[in-house]
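[1] predicted structure and sequence below. I'll ask about it afterward.
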Amino acid sequence: MKKSFQTLALILLSMLTFAQNHTLPLWEGTPPLQNPSDLQEESTQQGILRIANVQTPSIDVYLPTKQIATGEAVVIFPGGGYAILAYDWEGTDFAKWFNAQGIAAIVVKYRLPISKSLTDPKEVPLLDAQRAIRMVRANAEAWNINTSKVGIMGFSAGGHLASTLSTEYAHEVNRPKDSIDALSARPDFSILVYPVISFRDAAVHSGSRKNLIGENASQELMDRFSGELNVTADTPPTFLVHAQDDKGVPIENSLLYYQALHQHGVKASLHIYPSGGHGFAFGLGKGAVEGWREVLLAWMRETVK
């Protein structure tokens, strides 16, 4: 009897764990804008879990217990210069932290434009990002999420992807569609952490630009993927955080985006810390920037209603 009870308890625990944290593919079969291939995803754990050559994009769904759930959700895009994904450092670690605040979190393993299997690499990260937020809305009832409280969060190049989604959520490419495509891909709010924003020379992160649109991209392409040039009054409310001493992605990226948001009457909150460098994530042990997450939660309480 005791053994049977222990077995039942393990089964129930397993079911609960699956319900709270599970993985779903973004697309059925071969994803759009991709040729079938035998290329394999690569994962390395060297302090940070780095994922490269994503061939099967997916979402990792982290749900808080219903007792503390706020109905809010944050779709997270890890950074990595469009070459890799810093998947735990800027992804799953934050998903777990959000869950502790009662907020659902969905980490996106999006395809990277340097993959040789892609047919139109520059369009693929945005396409995966649109799909991810639509999938969250499609599953909102089952996941106890309010469809009008679905935001996004991006770090570094993931911040570029988040800002692109914020300004180009209605962008379309020629591909087969299904019922999920009828749902809105517009985020209700956006959180940009030391984001790449501009592909113009004054503020550019050259690695992200090269990996997404190539070394000799036209001015038209550089402008299309410079978020500060594409803000409208419909761009979602945005929280920005950056360190003044960021040597990887110049602080001008956040300044330019904030200025564009302000000019278009979009609610925005910009937080600049004197130190922290690039890639500070939680900011632990890096001085004042360590408190940025509490500032974020206060902003969300005021903004996400």
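    It's in. Numbers count the residues shown, from 1 in each chain.
[2] C-alpha only now, for contacts and for neighbours.
    Noted.
[3] doesn't Val241 make contact with Gly277?
    No: counting by Cα atoms under 8 Å, Gly277 stays clear of Val241, with 11.6 Å between them.
[4] in terms of neighbours, single out the busier of those two.
    A direct count of neighbours by other Cα atoms under 10 Å for Gly277 and Val241 places Val241 higher, at 23 against 19.
[5] tell me which element that one falls in.
    Here Val241 is covered by strand 238-243, with elements defined by DSSP states H and E.
[6] chain center to that strand, what's the gap?
    Centre-to-centre, strand 238-243 and its host chain are 14 Å apart (Cα atoms, centre = their mean, to the nearest Å).
[7] and that strand, what does it pack onto?
    Applying 3 or more Cα pairs under 8 Å, 6 or more residues apart in numbering; DSSP states H and E, one finds that strand 238-243 contacts strand 190-193, helix 252-263, strand 268-273, helix 292-303.
[8] below is structure B, check it against A:
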Amino acid sequence: MAGTAFTGLAIVCASAPAPAQNDRMTPIAVPVQSGAITLNTGALPGASVPESWHSQYGSVFARNVTVATLTPFLPDPAKASGAAVIVAPGGGFRTLSMENEGWDVAKALAARGIAAFVLKYRLNQTPADMPAFEESMRQMFAGPVRPPQADANGAFTGLAPQIADARAAFALTRARAMQWHIDTNRIGMVGFSAGAMLTLATELAGEDAKPAFIGIIYGPLGPVSVPADAPPVFVALAADDPLFGNGGYGLIDSWRAAKRPVEFHLYEQGGHGFGMYQKTTTSTGWFDAFARWLGMHGLLKPAG
């Protein structure tokens, strides 16, 4: 994702959880990522800065990811439904909110009987030095926030490495479906912010990933060209989201016009980046609503 299409989205976390604290980015050692499987998409072309991690807002973030991985979170076999979800954290394609929008989401899905797989996709390179990184972020936000750019079909441009990572994640999950007790026809994807963009782009790319369902959590909702066989989509957004709260709801209109299933939750408050943080706003209820939606589509129990 070279280029500037996502300049206005390059944020570690657009709004802090309540209470706003621990907002300083503190470097940490790269954590042990038990069970992480390296995907076959290779190293990010031209990358020279190694992967690093930091803590912020009581969570942990990765940046300068040059090699993609997929980490399984499998449910208790006694309650496994056979459905699965690829989880794509956000972070403006400069960082990944690995805990709040990755591991915590995957654990919650596994507790409901859904196999979950956290995708650590490749990112735009940032300065290795934390002060230099912070300064680059300040400079980036010195001007107006620009919305993401889309092509004539409504698909986001400049995402070739990330779409390749998502496709590889689907391919790996299907290849190991028997080992992980997964129904290959019931694998979906959920993404947050930049991860929501990747989720939508993966669907609109129309190649071999073919998610069975998708979740768009505080991503941009501009109109798109919806495939005739588009999967059911679940959308959650806070009305006070500083990035996407005032951009209209064309995505919803597009899905409805195509007569494809869509569910949309617009929360009064919540800001951007609420994820699995326990805030006082009703946006905290998005996951329970998502789980009920999965259940409505028969994904919380084995296929009949």
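    Nice, I can see it. Computed from a prediction, not measured in an experiment: that's the story for all the values here.
[9] TM-score of the superposed pair?
    The pair, once superposed, lands on a TM-score of 0.72 when counted by TM-score structural alignment, normalised by the length of the second structure; 236 aligned residues with a Cα RMSD of 2.1 Å.
[10] circling back: the strand holding Val241 of the first structure aligns to what range in the second structure?
    Aligned using TM-score structural alignment, strand 238-243 of the first structure spans residues 233-238 in the second structure.
[11] Met98 of the second structure contacts Gly58, doesn't it?
    No: applying Cα under 8 Å, one finds Met98 of the second structure not in contact with Gly58, separated by 11.7 Å.
[12] so for those two, which sits in the more crowded spot?
    Higher neighbour count among Met98 of the second structure and Gly58: Met98, with 24 against 15, using other Cα under 10 Å.
[13] counterpart of the more buried one in the first structure?
    Mapped onto the first structure by TM-score structural alignment, Met98 of the second structure lines up with Tyr87.
[14] OK, contacts around its match?
    Contact analysis of Tyr87 of the first structure by Cα atoms under 8 Å, 6 or more residues apart in numbering lists 48-51, 78-79, 109.
[15] quickly note the distance from it to Lys96 of the first structure.
    Tyr87 of the first structure sits 13 Å away from Lys96 of the first structure, going by Cα to Cα, to the nearest Å.
[16] could you pull out the strands for the second structure?
    Secondary structure of the second structure (DSSP state E): strands at 26-28, 37-43, 52-56, 59-63, 67-73, 84-88, 95-97, 115-120, 187-192, 214-217, 233-238, 262-267.
[17] Gln101 of the first structure: how many residues sit nearby?
    Neighbourhood size, Gln101 of the first structure [other Cα under 10 Å]: 13.
[18] just tell me what it corresponds to in the second structure.
    Aligned by TM-score structural alignment, Gln101 of the first structure pairs with Arg112 of the second structure.
[19] same thing with Leu26 of the first structure?
    Aligned by TM-score structural alignment, Leu26 of the first structure pairs with Leu39 of the second structure.
[20] list the contacts for that match?
    67-70, 165, 168-169, 172.
[21] counterpart of stretch 155-166 of the first structure in the second structure, which residues?
    By TM-score structural alignment, stretch 155-166 of the first structure lines up with residues 192-203 in the second structure.
[22] distance from the matching stretch to the middle of the chain?
    Distance of stretch 192-203 of the second structure from the chain centroid (Cα atoms, centre = their mean) equals 6 Å.
[23] please apply the same query to stretch 48-63 of the first structure.
    Here the centre of stretch 48-63 of the first structure is set off from its chain's centre by 11 Å, with Cα atoms, centre = their mean.
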